[in-house]
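>>> sharing a sequence plus its predicted fold:
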Amino acid sequence: MKKTFLQALKLTLVCLVCFSGIYTFIVYGMAQVMPNSGKGNIITDTGRAYYSNIGQSFTAKGYFHSRPSAVAYNAAGSGGSNKGPSNPEYLAEVEKRIDTILIQNPDMKREDIPADMVTASASGLDPHISMLSAKFQMKRIARERNIKVSELETLIENHTDKPLVGLFGPEKINVLELNIALDKLDKNKH
């Protein structure tokens, strides 16, 4: 018993030093050499700072809307809903989102709605939407802001992040950055 206790105590002390000390300093040191010293991707616009790497809610008709969030965009509580695709509550929530999207975009069809417009990401904080989702919303935004669809297409193209090395991952668009650029485009027109 005494031998087992001492072994457990030694293992506990080694783990404490490694994981609470050494590992922490390695991660901290790596963060310091990263862009923005590990403090997140901060964008400053009109005197306010925003984290572009955390999803945010945009619901006004004149903006590109974000992916739904299972955690109401609360970065302190990242996580998904943990409901399966056949869960009746989950299906009702997705149906409600589809109905809302069709009301906001009356010229679009149900079958044209991209999946990322009605399903939350695993973290609930995804700051990106697909190019398909951005293009799906163009007509509504063009109508609301009195902007040509061709101008919005150019804006979307200019703010699309391509796959890493042209191979890994899908094309995606940061919604915050896109909406800030949309506001600047609108201000430049007037």
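Here it is on my side, so go on.
>>> when you work out contacts or count neighbours from here on, use the C-alpha atoms and nothing else.
OK.
>>> neighbouring contacts of stretch 81-95?
70-71, 118-119, 122 (C-alpha atoms under 8 Å, 6 or more residues apart in numbering).
>>> first vs last residue of that stretch, how far apart are they?
With C-alpha to C-alpha, to the nearest Å as the measure, the ends of stretch 81-95 fall 16 Å from one another.
>>> which parts of it are buried?
Residues of stretch 81-95 classed as buried: 90, 94 (neighbour count, 16 or more other C-alpha atoms under 10 Å).
>>> now do stretch 47-67
Applying 16+ other C-alpha under 10 Å to stretch 47-67 flags 50, 52-58, 62-67 as buried.
>>> identify the farthest-apart pair in those.
Pairwise distances across these (C-alpha to C-alpha) peak at 21.9 Å, for the pair 53 and 62.
>>> and residue 85, which of the three is it?
coil (DSSP: H, G, I helix; E, B strand; the rest coil).
>>> how near is it to residue 129?
Residue 85 is 20 Å from residue 129, by C-alpha to C-alpha.
>>> putting a second one here so we can go through both:
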Amino acid sequence: MLKEVRPAIVIVVLLTAITGLAYPLAVTGIAEAVFPSQAQGSLIERDGKVVGSALIGQEFKGDQYFHGRPSATTAADPADSTKTVPAPYNAANSGGSNLGPTSKALVDRVKEDIDKLKAENASASVPADLVTTSASGLDPNISPDAAYFQVPRVAKARKMPEDAVRKLVTERIEGRLAGVLGEPRVNVLALNLALDEAASKTH
């Protein structure tokens, strides 16, 4: 009996060591060596402090900052754990709203957002990504059109020339991966950090 069981035990222990320990350590080591920033979560630092990740959006409030896409992520309601409350960019609960095009709640929310954005900039059409959520709810990027749309509001709040703010946007447009995959985009956190830096130099 023991003679038959022993090989099975040895194989389980061996495979556990290989797939559960050796392989993850090897992959992590290679990733750290070849892609150190990505392996650490693509963290963005400012003055030696981590302020976010290039891969996860965060909520920016106030007219002086560029805003990202709406986020439909939620978290447990502190008052009732059986319910959820809105929690934008909650990385622990990534996901979309699952509301379809016939949903009145979705239509009302989009209409309300469009009205707010038109009040900010009536001279341009509202880019779709400023009123629609992404499938993950964590999208850190917006389209160049969405960034340019916000320039008048940001420039007014910062008391900066619109051309200077528009130049910051243009400088931070990332192209398609390998020139063919994805769409041009602007990382909102990186843009806002550049905006803070530029604004501090003008005051």
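Yep, it's here. Here the structure is a predicted model, which is why all the values come from computation and not from measurement.
>>> one step back: ok, so of the contacts of stretch 81-95 of the first structure, who is nearest residue 144 of the first structure?
Of the contacts of stretch 81-95 of the first structure, the one sitting nearest to residue 144 of the first structure (C-alpha to C-alpha) turns out to be residue 118, at 21.7 Å.
>>> burial count for the alignment partner in the second structure of the closest one?
Here residue 118 of the first structure is matched to residue 131 in the second structure, going by TM-score structural alignment. Neighbour count for residue 131 of the second structure, taken as other C-alpha atoms under 10 Å: 20.
>>> and the one 5 residues further on, by the same measure?
The burial count assigned to residue 136 of the second structure is 18, neighbours taken as other C-alpha under 10 Å.
>>> the longest strand in the second structure is where?
Ordering each strand of the second structure by length in residues (DSSP state E) puts strand 80-86 first.
>>> residue boundaries of the strands in the first structure?
Assigned by DSSP E, the strands in the first structure fall at 42-45, 48-51, 128-130, 160-161, 172-174.
>>> how about those in TSV, adding distance to residue 96 of the first structure?
Conversion of the strands of the first structure to TSV gives the following (distance: least, C-alpha to C-alpha, whole Å):
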stretch	distance to residue 96 of the first structure
strand 42-45	32
strand 48-51	29
strand 128-130	19
strand 160-161	28
strand 172-174	24
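>>> most packed of these?
strand 128-130 (a mean of 23; mean count of other C-alpha atoms under 10 Å).
>>> all helices of the first structure, in order?
2-15, 23-33, 88-104, 131-145, 149-158, 175-189 (DSSP state H).
>>> quickly compare those helices and say which is most buried.
Of the helices of the first structure, the one with the most neighbours on average (mean count of other C-alpha under 10 Å) is helix 131-145, at a mean of 19.
>>> which residues of the second structure does it align to?
So helix 131-145 of the first structure sits over residues 144-158 in the second structure, by TM-score structural alignment.
>>> tally up the residues packed near the counterpart of residue 72 of the second structure in the first structure, please.
The alignment partner of residue 72 of the second structure in the first structure, by TM-score structural alignment, is residue 70. By the criterion of other C-alpha under 10 Å, residue 70 of the first structure has 20 neighbours.
>>> my guess is residue 70 of the first structure contacts residue 118. True?
No - counting by C-alpha atoms under 8 Å, residue 70 of the first structure sits too far from residue 118 to count as a contact (11.1 Å).
>>> contacts only, for residue 162 of the first structure.
Contacts of residue 162 of the first structure by C-alpha under 8 Å, 6+ apart are 170-172.
>>> which of those are still contacts in the second structure?
On the basis of both residues aligned by TM-score structural alignment, their matches' C-alpha atoms under 8 Å, what survives of these in the second structure is 170-172.
>>> who are the packing partners of the longest strand of the second structure?
For strand 80-86 of the second structure, the elements it packs on are strand 74-77, judged by 3 or more C-alpha pairs under 8 Å, 6 or more residues apart in numbering; DSSP states H and E.
>>> buried ones in the strand it packs on?
Buried residues in strand 74-77 of the second structure (16+ other C-alpha under 10 Å): 74-75.
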